[in-house]
Each structure stands twice: as C-alpha cells, then as structure tokens.
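Q: Generate a structure from the sequence data that follows.
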Amino acid sequence: MTQIQPDKGLEWLSVSELSEYLPTHPVEHTIYCWTSNKQIPFHKKGKRIMFLKSEIDEWMQDNKSRSRAEIMNEAIAYVQSTRKVI
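A: As a prediction, the model looks like this:
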C-alpha cells in the first residue's frame, strides 16, 4: 500500500487502498457512494479523496449492527421521552 505520510505521521489511504483495507472489500464505486452520502469519514484535497486510517478504524467500530433487543430498547426509550403528560 502507498500511504501519504504528512508531517504529523498520520496514515492516509486512497480509495483503492481503503477497498483493500476494509474487511468486506467493497468496490470503489460503493466507497464513492458512501462519501457522496456522507456515510464514511473522508478528506478531500482538490479532486482527490483520502481517508485517515484512524478515522476509518473508529468508524468501523461505531457502525456495528444493533440487535433487535437494542433497537427495541431505543424505541421504547424514545417513545417514553417524547410522550406528552396530560
């Protein structure tokens, strides 16, 4: 992989490198759709889209699938918090 190493020593990935890095190996078109929909953290310099590896790692951890029980508990909490008291 060819990473851009700025002065701060951060590890950067291109779209093709990100495709190789992610466990599902999405096609580049999918990654471009994610950036277009602001679903994935990215940085744009001119026309070039780059990804900070540390942000991608955090994004993958934050985007775990929730269980039905977790979704149900969130729904109940939301309904209870928005319920009007008469």
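
Q: Every contact and neighbour count from this point should use C-alpha atoms.
A: Fine.

Q: Tell me how many other residues crowd K53.
A: Other residues near K53 number 19, with proximity taken as other C-alpha atoms under 10 Å.

Q: Another sequence for comparison is provided below:
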Amino acid sequence: MEELMNDKWISIDEAAEYLGIKTVTLRSWIRNGKEGLPAQKIGKQWKFKISELDEWVKSGKSAND
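A: The predicted structure follows:
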C-alpha cells in the first residue's frame, strides 16, 4: 500500500512541501532545467511522483547547481 501512495501524482505545491522548499524555487528549477528533475507536465499543470522525487534526491542530482 505504501508503494501505491509513492506512485500517486502530486501537485507542484505538494512536491515543494515534500522537498522542504518553496514552490517558487521548484518552478525555477523546472524553468532552468535542473538536472534530472522528475517533473511531468500534464495539461497545464506540473505533476510529480513521490517515488521519483525520492530517487532523484538519493541520486545526488538535487544537490547539483
């Protein structure tokens, strides 16, 4: 069941909160093409999967400038 929750799509606001950053920072990362950021545009909304965000953070790419 936990794995199912990690595969749920979340909004940009929820993703920013999950990562402990401001939404404006996450939008900036998307706009600037931050390496490996697992963001998907669905319609006009940016969506994220928690499992993919976790993998991205674990990979160390989130620390790259």
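
Q: Which position in structure 2 pairs with D57 of structure 1?
A: Residue-level alignment of D57 of structure 1 against structure 2, with TM-score structural alignment as criterion, gives D54.

Q: er, P41 of structure 1 actually
A: For P41 of structure 1, the aligned residue in structure 2 is P38 (criterion: TM-score structural alignment).

Q: Just the element for its match, please.
A: Using DSSP states H and E, P38 of structure 2 sits within no helix or strand.

Q: any idea how far it is from E52 of structure 2?
A: When distances are taken as C-alpha to C-alpha, to the nearest Å, P38 of structure 2 and E52 of structure 2 turn out to be 6 Å apart.

Q: swap in K8 of structure 2?
A: From K8 of structure 2 over to E52 of structure 2 (counting by C-alpha to C-alpha), the distance is 10 Å.

Q: Who has more neighbours out of these two?
A: When neighbours are counted by other C-alpha under 10 Å, E52 comes out ahead of the other of K8 of structure 2 and E52, with 16 against 12.

Q: what sits against that one?
A: P38 (C-alpha atoms under 8 Å, 6 or more residues apart in numbering).

Q: What of S51 of structure 2?
A: With the criterion set at C-alpha under 8 Å, 6+ apart, S51 of structure 2 makes contact with N6, D7.
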